[in-house]
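Chemist: Mind folding the following:
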Amino acid sequence: MNKTRLFKKSLLAVTITTATLASQHALAAGFQLNSQSATGLGRAFAGDAVIADNASVMSRNAAAMSLFDRTEVSLGFNVIDSEVEVKGTTYTQPAAAGGNSYDVADTTNNATSYIPNFYVVHPVNEKFAVGLGLYSNFGTTNEFDPNWGSGTGTLFVNGSNVVQAVPGADAFGGVTNVSTMNFLLAGSYRINDQWSIGGGLDIIYGEGELKRQSTMNIVQVPSTPTGQTNTQQLMDIDASAWTLGFNLGTVFELNENNRFGLSYHYSPEKEVGGTVSYAGDSSIGDLKIPLPDMWEFSGYHRIEDTAFAVHYSVQWIGWGDFDRLVTTDGTEIKEYKWKDTFHYSIGGTYYISQNWEARIGYMFDEGVQDEITSVSVPDSDRQWFSAGATYHFNQDQALDFGFTYLVGKEKQVNDTITSGTNTISLDTTTKATAMLFGVQYTHKF
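Modeler: You can find the predicted model right below:
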């Protein structure tokens, strides 16, 4: 194998994980996607595992379907308009390539995503209810400007032979598009007036597009710049997979104004296969991607003899499972060492009249990064500020609106790529902000 092919293989093993399922626009810790309903969006998903004001509750807690006495259909979509600033960037080559450092121009990555959802809850009798849900729990979109950081790398040649290849800052960027869809088949059972249980089968489909390239300055050894550049296609991947998970939940009703919900979602390890086209070499196998399990506790309390209610949620996400990526042939790709995280949300609802409801919410969401950081995963602690409303046309039809402004904490990032014995580093600062909009229609039969 020539040195160009050897460089490509070693760099592929690193860049494939610099952004695999990275979370620029997932807008929750890691690549979790909190966007299951417009109703939840309007209260920062506070109390969403137990409020049960429309069929979307099944995505958070299947046991809450026992609170329905009529068939309900809910459908809608959320729009995510996000922005990530990458600024104050310094790219440093290894000593073997001269040890040069370059300031890289600031860039802002913008993306707009549309997340649909659809739910049906059908009470079979006073004890049993069944449901179907289509929504997403995970996803991301991350596209750097193709010119960002290009020309900072160096391709050392001796005549027409490559002696050493040091990719530029653009190798840390590229394109990452990942989407998932969760098909939920669920059921619930009412044990008595206070306790209900439920569960469901999650059929998850995911697909992704990952592209990396680097435009490098050509230098004739030992150190004669040619004024020319060469673009190396580092990675071009299209992959998809189906996998199965499950969820369990329970609801405890203290009385008609006070109830609690607890749910657990098991997320399996996914093997993502497809085409890995890289200099004609597809020998690294399929990627094994561990997804996190989730626990959620919610409470809902309507203040007696008033039109006000308060609600809250605490969710634990097992991102500690996402410590590294390996392939199906046992090759270790990269360490992540993410940590388990929590998010905490609190909200309020004002039942204005028979036709109108208003809601607000706040969420604090912990970032997953710990020892290792990445410019392709601008993850940090973030805050959600949410508001929403429902308009009831009549007893059978309602329209929900939700809005959230999300702001992330500024994050200092040190990212590295190792190619052979060389380590290329990138020091930068990232900050994410976003606006989320949601609309949802519910019909009771």
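
Chemist: all contacts plus neighbour counts: C-alpha atoms, from now on.
Modeler: Noted.

Chemist: Residue 444 contacts residue 72, correct?
Modeler: Yes. Under the criterion of CA atoms under 8 Å, residue 444 makes contact with residue 72 at 4.4 Å.

Chemist: The two: which is more packed in?
Modeler: Set residue 444 next to residue 72 and count neighbours by other CA atoms under 10 Å: residue 72 wins out with 21 against 17.

Chemist: mind listing what that one touches?
Modeler: Applying CA atoms under 8 Å, 6 or more residues apart in numbering to residue 72 gives the contacts 54, 55, 120, 121, 122, 442, 443, 444, 445.

Chemist: Would you state the strands of the stretch 301-445 of the chain in chain order?
Modeler: For the stretch 301-445 of the chain, the strands defined by DSSP state E, counting those that start in this stretch cover 308-317, 324-327, 332-335, 341-351, 356-365, 382-392, 397-408, 411-419, 422-444.

Chemist: can you tell which of the ones you listed is closest to residue 189?
Modeler: strand 422-444 (20.4 Å; CA to CA).

Chemist: quick revisit: dump the contacts of residue 72 to CSV, plus distance to residue 154.
Modeler: Output for those, formatted as CSV (distance: CA to CA, whole Å):
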residue, distance to residue 154
54, 57
55, 56
120, 57
121, 59
122, 63
442, 58
443, 61
444, 64
445, 66
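
Chemist: Relative to residue 287, which of these is nearest.
Modeler: When the contacts of residue 72 are compared against residue 287 (criterion: CA to CA), the nearest one is residue 120, at 34.0 Å.

Chemist: element containing the closest one, please.
Modeler: strand 107-123 (DSSP states H and E).

Chemist: from the middle of its chain, how far away would that strand be?
Modeler: 12 Å (CA atoms, centre = their mean, to the nearest Å).

Chemist: tell me which residues of it are tucked away?
Modeler: Under the neighbour-count criterion of 16 or more other CA atoms under 10 Å, strand 107-123 has 107, 109-111, 113, 115-123 buried.

Chemist: Report the buried residues of the longest helix along the chain.
Modeler: Counting by DSSP state H, the longest helix found in the chain is helix 3-18. For helix 3-18, the neighbour count (16+ other CA under 10 Å) marks 4, 7-18 as buried.

Chemist: for comparison, sequence B:
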Amino acid sequence: MHKNTNALVKAIRLATLAVIAAPASVLAGGFSLNEQSASQMGVANAGAAANPENATTVLFNPAGMSQLSGTNISFGAAVLDIDAEAKSGAKAVNQLGGDVEGSRGGDIADPAVLPNFYLTHEINDSIDVGFGIHAPYGLAADYENDFVGRYFADKTELTAIAFTPSIAINNGQGLSMGATLNIMYAEGRLSKYQDIRGGVYQQGIQQALAAQGVSSLDQLPPSVQQVIQQQAQQGAANLGDAYEANFGAPYADIEGDDIAVNFRVGFLYELSEQTQIGFTAQTGTEFELEGEIELQGYPAPSAQSPLGVAPQTLTENVTVPLAIPESATIGIRHQLNNEVTLLAGATYARWSRFKELDIYSREGQAGQVSEATGRTGDDPITHITEEWKNTWQFNVGGIWQATPEWALKAGYAFDESPVDQYVTARIPSEDRHWLTLGTQWKDVQSGWTVDLAVGTLIFADDAKVDDREYSHADPTGQPISNANYQAEYELSAWSAAFEVSKAF
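Modeler: Coordinates of the predicted model:
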């Protein structure tokens, strides 16, 4: 017993360290991660709410712990590698409508390693408890520095770690109920290059109006209006080009972190000896990622500079709200005979909670960035319209128990993308098909089980990005500048996972 306890403690420590070090990944279906368990990945997570094979049921349906005896552990990792690159023809214009030169940005997604660890323990015939560590959400994109759409996106990162204490009870007559508390820690980063031309243009207009002794262009004859606008635009273009040639474009980098909590409840019911059905529901929540914005190279008046301005670095404390959706999953498992098990499931996620990606000041109008950019009131420092939609994921799969030791698995899932009209450079997304194969080896005498799974993601179409700048006050109205980035992205991916489980 003492030897087993030491091994368990070591496994928990290793799993915790691995999750903390794990990078995130670009995804098609929002920023939820599907690769949480090799045993379930082998069947594309089909029927996971009704198929408590091992301790991973802590995540998929805590009620399933009631069907496990004694103490169970499962731990492993998945590798997810997505290729996401803009096709030839990607183009962008700046805030004045001028062409932006640059590259397609390269492959924006690096391989991600996603570890996990789960534990269950039977208290008595009616009560089981469990615990899990996993990465429920992740997002990562990183463009090359000369990316043509650099005024819209450079780096996008989200890494979330969940610690999930769970409990399950059963009535001894085929019905089990469970609950999980998800305590999530998240870190996020957003960065991009800044286009100063729009601000310089507006400043030029205001200076011309002051010289004319009026407060609005409408107070001037149309011919004078046209001259002022042309002069302001030419001046902004010249200064913007000269500034970037001498100092480079200003660069905004935002980082923050937060802890959020949500809940999952689950039910599992045995319809017969061959068939059971499971249902889980998860509450929504919201991270308030608190951190700092650093705006490097922002122009400030300088008598020593031949341009009249020189770069300075500004900082300000900020908050980035990030909505996490409610979701509901149903699963069914049917044992056709002693060798073949059929699985199916569906998940509905309320991604419509994610309407915008905004950065808010925690210092008010006195913050360095707010003061320099003229931000006032409750307006965000920057705004990105998202307006995601609710989604479905459908899964089917099967298990063939070829021998007492070996099982073969296969699965298919259709994963709907929540990104609809506003497809951005930060999250180029499309619907996807997920095909998986898996195998399981079990030593009946010792209780050790090893699962291996591989999968491929086939995207339904190229992701069509049409990124523009919108106002926070009118997020779905007309763009507030001429700035635009358009591209089609080629997306493909593969994944592989392993898992080791043990029943004590």
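
Chemist: Overlay them and tell me the TM-score.
Modeler: The TM-score (TM-score structural alignment, normalised by the length of structure 1) is 0.84; 401 aligned residues with a CA RMSD of 2.7 Å.

Chemist: if we can go back for a sec, quick check: the longest helix of structure 1 aligns to which part of structure 2?
Modeler: Helix 3-18 of structure 1 lines up with nothing in structure 2 when matched by TM-score structural alignment.

Chemist: and the next helix or strand after that helix, how far from structure 2 on average?
Modeler: Next helix or strand after helix 3-18 of structure 1 toward the C-terminus (DSSP H and E): helix 38-41. The superposed helix 38-41 of structure 1 is, by mean CA distance after the TM-score superposition for structure 1, a mean 1.2 Å from where its aligned residues fall in structure 2.

Chemist: just checking, what packs against helix 38-41 of structure 1?
Modeler: Counting contacts by 3 or more CA pairs under 8 Å, 6 or more residues apart in numbering; DSSP states H and E, helix 38-41 of structure 1 is packed against strand 72-92, strand 382-392, strand 397-408, strand 422-444.

Chemist: quick one: which of the ones you listed is nearest residue 243 of structure 1?
Modeler: Taking the helices and strands packed on helix 38-41 of structure 1 one by one with CA to CA, strand 72-92 is closest: 23.8 Å.

Chemist: That closest one: what's the following helix or strand?
Modeler: From strand 72-92 of structure 1, the next helix or strand downstream (DSSP H and E) is strand 101-104.

Chemist: Please work out which residues outside that following strand touch it.
Modeler: Counting by CA under 8 Å, 6+ apart, 88, 89, 90, 91, 92, 93, 148, 149, 152, 169 sit against strand 101-104 of structure 1.

Chemist: can you do 6 Å?
Modeler: 89, 90, 91, 92, 149 (CA atoms under 6 Å, 6 or more residues apart in numbering).

Chemist: Tell me which two of those sit farthest apart.
Modeler: So, the contacts of strand 101-104 of structure 1 by CA to CA: farthest apart are 92 and 149, at 11.6 Å.

Chemist: These two - which one has more neighbours?
Modeler: Applying other CA under 10 Å to residue 92 of structure 1 and residue 149 shows that residue 149 carries more neighbours, namely 28 against 23.

Chemist: Report the contact partners of residue 283 of structure 2.
Modeler: 262, 263, 326.

Chemist: Strands - which of those land there?
Modeler: 262, 263 (DSSP state E).

Chemist: Next, see which of the contacts of residue 283 of structure 2 are matched by contacts in structure 1.
Modeler: Comparing these with structure 1 on both residues aligned by TM-score structural alignment, their matches' CA atoms under 6 Å, the contacts found in both are 262, 263, 326.

Chemist: The first one corresponds to which position in structure 1?
Modeler: Following TM-score structural alignment, the counterpart assigned to residue 262 of structure 2 within structure 1 is residue 245.

Chemist: Which parts of the stretch 151-300 of structure 1 are strands?
Modeler: 153-158, 161-166, 175-190, 195-220, 224-255, 258-266, 269-277, 287-290, 294-302.

Chemist: so the longest one versus helix 3-18, what angle?
Modeler: Meaning strand 224-255 of structure 1. Counting by axes from the mean of the first three to the mean of the last three CA atoms, to 10 degrees, strand 224-255 of structure 1 lies at 20 degrees to helix 3-18.

Chemist: which helices and strands sit right next to strand 224-255 of structure 1?
Modeler: Contacts defined by 3 or more CA pairs under 6 Å, 6 or more residues apart in numbering; DSSP states H and E place strand 224-255 of structure 1 against strand 195-220, strand 258-266, strand 269-277.

Chemist: Using a markdown table, lay out those strands together with distance to residue 283 of structure 1.
Modeler: As requested, these are exported to a markdown table (distance: least, CA to CA, whole Å):
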| stretch | distance to residue 283 of structure 1 |
| --- | --- |
| strand 195-220 | 17 |
| strand 258-266 | 31 |
| strand 269-277 | 9 |
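
Chemist: Relative to residue 403 of structure 1, tell me which of those wins on proximity.
Modeler: Judged by CA to CA, the one of these that comes nearest to residue 403 of structure 1 is strand 258-266, at 24.3 Å.

Chemist: Quick check: the closest residue to residue 44 of structure 1 other than its chain neighbours vs residue 78 of structure 1, distance?
Modeler: Counting by CA to CA, 6 or more residues apart in numbering, residue 361 is the residue found nearest to residue 44 of structure 1 once chain neighbours are left out, at 4.9 Å. Distance, residue 361 of structure 1 to residue 78 of structure 1, using CA to CA, to the nearest Å: 17 Å.
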